[in-house]
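S.K.: Pasting a predicted model and its sequence here:
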Amino acid sequence: MARTLGWIGLLCALWCAPARAEDGYDLWLRYQRLPAAQADRVAAAATGVVRDEDAAPVVAAQGELVRGLSGLTGRPVAAGSIGDGAIVIGTVRSPRIAALGLPLSGLGREGFVLRSMTIGGRRVTVIAANAPVGVLYGAFRLLRIVQTGRAIDRLAIVDRPRLQLRVLNHWDNPDRYVERGYAGQSLWDWQKLPGFADPRYTDYARANASIGINGAVLNNVNASPDMLTPAFLTRVEKLAAIFRPWGIRVYLSVRFSSPIEVGGLTTADPLDPKVAAWWRAKADEIHARIPDFGGFLVKASSEGQPGPGDYGRTHAQGANMLAAALKPHGGVVMWRAFVYAHDKPEDRAKQAYSEFQPLDGKFAGNVIVQVKNGPIDFQPREPFHPLFGAMPRTPLMMEVQVTKEYLGFATHLAYLGPMWEEALRSDTFRPRRGTTVADVLERPGGLTGMAGVANVGTDRNWSGSQFDQANWYAFGRMAWDPDARADAIARDWAAMTWGPGLADPVVAMMMPSRQAVVDYMMPLGLHHLFATGHHYGPGPWVDDLARADWNPVYYHKADRQGIGFDRTARGSDAVGQYAPVLAKRWGDPDTAPEDLLLWFHHVSWDRRMRSGRTLWAELVGRYDRGVATVAAMQRQWAALAGQVDPQRHGEVAQFLTIQRGEAQWWRDACIAYFAETSGRALPDGVVPPAHPLQWYKAVRTPHAPGNGR
């Protein structure tokens, strides 16, 4: 009893605080009171929460239900005994739950059953699972149903996650600088840990649990070896303890050369027995502190990072050595396939496939290869990565970027759900037509997963803007179910974050927003036209960097005759890395999707497009369309004044003003450059850029976030 009261006291301390102003801190877990009639119906169906287990996730589930339902109904909902309207939660270890004979087989430890039932003549709602974390996920599902205005009196839900590893990758450094972070400093205050546990750590874990995220890589893939020292492992141990009740395991990014830098060895050769022994001892040390430690994320032999290639070894040999160290503890290695080495390939889009596809089937069973959604680098639009479907004997997990390094940072409204859905639903045609990227991720019989580069920081709204929260939310939902639809996810997020009555107008803004960014930055398959280093603002003219593939001119190849990168068999033949049916379709400019035309083809400025316009006129039209979409979003948001709390409404309005100005900047700079390069006049009726090209070339933004140090 004392243990139970201790947990309830802790939960009340965390969750029963006075109401705060609407600043976005509460994310999609605001639990604002429902309209009176709906609140009455929910209150009648949710009179109390009953449990008879003390496992931490079950206790957390009870506390969340009490907090959420009390806020949503405007009346107290407490722990209690079974009566009409009770919510009964627990696992099969509970005799009460076991006696119900619910269909829990096949749901694993994270699945759950959510069902309206009668127990002892009383109408109740049951949340049941095989393990405590499943109960927690079921509790959050029930709260989502209530928040989005759906009835809870006839529930019959059986659900489980489709992917095992649903992980946020934090690109956070020990000094709290976040690479490509646009929401303040790192959440992890290493200097104060383990002595001070910021309450935000619990709030972060709770938010992740609410959308099914079950892992966090705490540090940057460009890893500091210091993370493996005892001083840092003590701090990691503290975070692991805070996250554990919420079903979240911690992982670490590791530097491949750590045996040299913190281990005192003279080599990091993965085939050297001394190196393997060092990693085994380090894995043992970590698991002695953190028994449920998830494993390692590795960026190796890429962008100057050390790796097995330094010793003439393959990625598989490097990954398998680490996997052997972790295997006794059930740990995994997530080995990134984002590679471009010191040598200069003919086409950077081909390098990951060239290095990894020949290694199919050579990775250990506890290795999963982490592949970006596209073959370049998180561009606003890319084709899906050719490795998906090309490594049938190797588990692959998709890596997406939740933080918007290439989509306008935090100030541009760009909902990324449609972008990820586009990749996940792409047909790989491997081994057969209809095999989507989502199907590849769900490869039976091995590890499965999805990773997202986190966008959270110390800003009060967590993500740098109110609408960027939607991308964190959408990542969790799509990692749970890769076939989930972006519009349905947006609708749930909007209802929970802004209120059910605002879902329609908010979703109407969100769904076209990513396409707007594509249009005003890089339409028709253009890519990587950003200014140097920080990727803030346009730089299609940049041609003076040390490597050819660091320069935007390398990617667009615009000249007097045309524009676009020839990746057909006549060019780099990157299209040949896809299944033959796609290679044929995309390799022909007449059948390639126009949204990817300039990704795969160098075509004439006078090419006739499906709209009837020339390519030049179509390109300019897309730039104008992007700016117009942002202007429409401004009007839509302005119309919601008075329906949204003033603080959040004002913030979004100001950010949309920034976005409008920067969209115009992108449009004007790119049109000015391509007009001069092509030697073509602007199409009739097009408003010319506000300044000559040299004005845009002279713009410098050396202090833009994400520029590195």
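M.R.: Done, it's in.
S.K.: CA only for contacts and neighbour counts going forward, please
M.R.: Noted.
S.K.: Quickly note the distance from residue 252 to residue 579.
M.R.: The spacing between residue 252 and residue 579, counted by Cα to Cα, to the nearest Å, is 35 Å.
S.K.: more neighbours, the two?
M.R.: residue 252 (25 against 19; other Cα atoms under 10 Å).
S.K.: secondary structure class for that one?
M.R.: Secondary structure, DSSP: H, G, I helix; E, B strand; the rest coil: residue 252 is strand.
S.K.: which residues sit in contact with residue 170?
M.R.: 178, 216, 217, 218, 219, 220, 453, 454, 455 (Cα atoms under 8 Å, 6 or more residues apart in numbering).
S.K.: Give me the spatial nearest neighbour of the first one, chain neighbours excluded.
M.R.: When the adjacent residues along the chain are set aside, residue 178 lies closest to residue 172, with 4.4 Å between them (Cα to Cα, 6 or more residues apart in numbering).
S.K.: Against residue 312, how distant is residue 158?
M.R.: Residue 158 is 49 Å from residue 312, by Cα to Cα.
S.K.: The structure to be compared is supplied as follows:
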Amino acid sequence: MDRPIFRRYVLLVSLVFVVFASHNGIAQSGYRLWLDYQPLGPSAADHYRERLQAVVFPMDSETDHVAFDELSRALEGLLGQKPMRQSAATPKTGLMVGTPGTLPANDAVEQAKTRLPDNEEAYVIHHHSAANGRPMTLILGNTDKGVLYGVFAFIGALQRSEDLARIDTVSSPKIKLRLLNHWDNLDRTVERGYAGFSLWDWHRLPGYRDPRYTDYARANASVGINGTVLNNVNANALMLTAPYLEKAAALADIFRPYGIKVYLSARFSAPIELGGLADADPLNSEVTQWWADKAAEIYRYIPDFGGFLVKANSEGQPGPQNYGRSHADGANMLADALAPFGGVVMWRAFVYEDTEPEDRAKQAYNEFVLLDGTFRDNVIIQVKNGAIDFQPREPFHPLFGAMPQSQLMMEFQITQEYLGFATNLVYLGTLFSETLQADTYADGPNSTVARVIDGELNHQPITAMAGVANTGTATNWTGHPFGQANWYAYGRLAWDPDADAGVIAEDWLRRTFGNDASFLDALLPLMMRSRETVVNYMTPLGLHHLMGWSHHYGPGPWIRDKPRADWTSVYYHQADTNGIGFDRTASGSDALSQYAPEVQAQFNDPQICPDEYLLWFHHLPWDFQMKSGESLWESLCRHYYSGVEEVSAMQAVWEAQRGKVDEIIFREVADLLAVQYEEAELWRDACVLYFQQFSKMPIPTGLPQPEHPLEYYESLYYHFVPGN
């Protein structure tokens, strides 16, 4: 055997062993995510074993079966015992699971019924002392979906070693449609994907149904995600052809018992590319009929198909404006095709003209606000959290609160396109919550973004949230072990946008790594600070869009002379000898006027504008005095340098956890933190040197000089960056 073949053979055997180990408890590879049911400590296990030996759990559907299987898997892993399922006629156990229609009537069920919210996905976990003195725990759902979510919540309580007698939960989702958007292509590449190739093996579907698809569904159901868009928003029309619909139907069959519907990104020009029509004009009767026929065909393959996600007239994608029509014309045409079947259209508001606007941040507002109230009842406008493009920090999008007669949904990015990819440890729960809790003042104080999208503020009947997925074929699903926390946090916040990001982070840590108090005390603050750390060494003080060209990896504040000015960095930071920052007040682009007066008042005056957004809204001189007393230049430098120091502190915190987590996970995180430190230094040195040529001011005393001159950093070029 020659050496190259031998090396490949050894690598293959090693990979097979890692996968085998991850399925057999030998090693914690990360494959099992937060559902890795490792044995509990003796005290907690003994507390549960006596009360959970047998379960009353009537089986009425496929979803009931998967819920019971999950409960059995969890109890076997956590306690070392599988439950015995009793018939509903002889409830002699301390755990009952079901719906009001499947469980036998008793005091516990009757009490819990009165507490169930009016929502098919709602559940109650209720502890009750029975008349015979025996304690009873009840998981009651309105439907089998509620039962499934209740079972996962109960398992989470066991993983946290909670006292059964104190578990008392009533839960109902505030958002109706809670989706992952997969930017996956039919060739299995993933746009902005940093965790391997696409999960969907289109070539072997529908014949081979990878067990990973079921594990994906389990993970999503465990955090309440109930929808998945299978393909890229930069859609390929082939996705709507019969062979691919058959493949999508196979995935829908796997996902259905877990309460998950399948959606597809639709290419607006499909009537031309697939139907041979002369145009895709939404007011052309031939076009509307083509889409009506296509919708009927899709529902024959997938009876519970969720609907279409559409990116139109943005970044070169076709859309209704190609024919002089509006976004409402295009969205309503598709909505009419789906309406007979109950489907929805999620129409993305990430748009900007082919000609350069005076400020990219204003574009979506300018195009959509005029259309408020003109969209069909089954159209939802999908709005990114900020007006530019998933930057490390952005103010909330001005459309939230500005379209009271339309249904708006949130679009977050879970994959870390602008936050260091899967090499950086960044907990995004804090970013998500920062946006959700921002006050739009659309209807006075406390008109938060969360209240806009959960329907409370404007009484919209269909509510939704989307997250651009960070999953792939990596053994641990997300590339970085801590990237799993962002998938988890997104699901939890989609269920309840007002949930506490810190509580969610702690819950993920406990369910993933266990309940060691010293570990939790060390890692929770690290996670909660991690996003601010990255903002500091990438885009402090409201700077944005400083990344490398096209692939978006690494620093590129010098990017200029591209096909569009708003695809460059210099367009956004506008650094010159007079100062730095983008003036979005009335003296500049006036983008600030798109917000309510109360919001404008927060940001309009640079003396009171929060430092986090200072250079987003203002172009200021280098010697502008900050609230700290430092000059703007000094403050900018200190943020860049503190970001690097904070990564070093993260490394020290993680190193102290050696022996508390599995060695495979420990080494992977340690190595990635070392990579992150190198990248943080790169960002710091490149940006400080670049901006110094305009400020003409020295790096503050006590801070080390960059290792190389600016020309070195500008000359760096990265080949084959993933996700590009």
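M.R.: All right, it came through fine. Remember, predicted model here, so these are calculated numbers, not experimental data.
S.K.: How close are the two chains, by TM-score?
M.R.: Their TM-score after superposition, calculated using TM-score structural alignment, normalised by the length of structure 1, is reported as 0.96; 694 aligned residues with a Cα RMSD of 1.6 Å.
S.K.: per the alignment, the residue nearest to residue 178 of structure 1 corresponds to what in structure 2?
M.R.: When structure 2 is aligned by TM-score structural alignment, residue 172 of structure 1 is paired with residue 184.
S.K.: Also residue 580 of structure 1?
M.R.: By TM-score structural alignment, residue 580 of structure 1 lines up with residue 597.
S.K.: repeat for residue 255 of structure 1
M.R.: Checking TM-score structural alignment: residue 255 of structure 1 goes with residue 267.
S.K.: contacting residues for that match?
M.R.: 234, 235, 236, 237, 310, 311, 318.
S.K.: what number of residues lie near the match of residue 172 of structure 1?
M.R.: Neighbours of residue 184 of structure 2 using other Cα under 10 Å come to 26.
S.K.: residues touching it, list them.
M.R.: 190, 191, 198, 230, 231, 232.
S.K.: how does it look with 10 Å?
M.R.: Shown in contact with residue 184 of structure 2 (Cα atoms under 10 Å, 6 or more residues apart in numbering): 190-193, 197-200, 229-235, 469, 471-472.
S.K.: Please, where are all the strands along the stretch 451-600 of structure 1?
M.R.: Ranges of strands within the stretch 451-600 of structure 1 are 562-563, based on DSSP state E, counting those that start in this stretch.
S.K.: Could I get the full set of helices for it?
M.R.: 469-480, 486-498, 503-510, 513-521, 552-556, 580-586, 597-600 (DSSP state H, counting those that start in this stretch).
S.K.: Of those helices, which is nearest residue 537 of structure 1?
M.R.: Residue 537 of structure 1 lies closest to helix 513-521 among the helices of the stretch 451-600 of structure 1, at 8.8 Å (Cα to Cα).
S.K.: Most neighbours of all the contacts of residue 170 of structure 1, which one?
M.R.: residue 455 (29 neighbours).
S.K.: Just give me the match in structure 2 for that residue.
M.R.: Per TM-score structural alignment, residue 455 of structure 1 is aligned with residue 470.
S.K.: Next: residue 345 of structure 1.
M.R.: So residue 345 of structure 1 corresponds to residue 357, using TM-score structural alignment.
S.K.: same check, this time on residue 498 of structure 1
M.R.: Checking TM-score structural alignment: residue 498 of structure 1 goes with residue 513.
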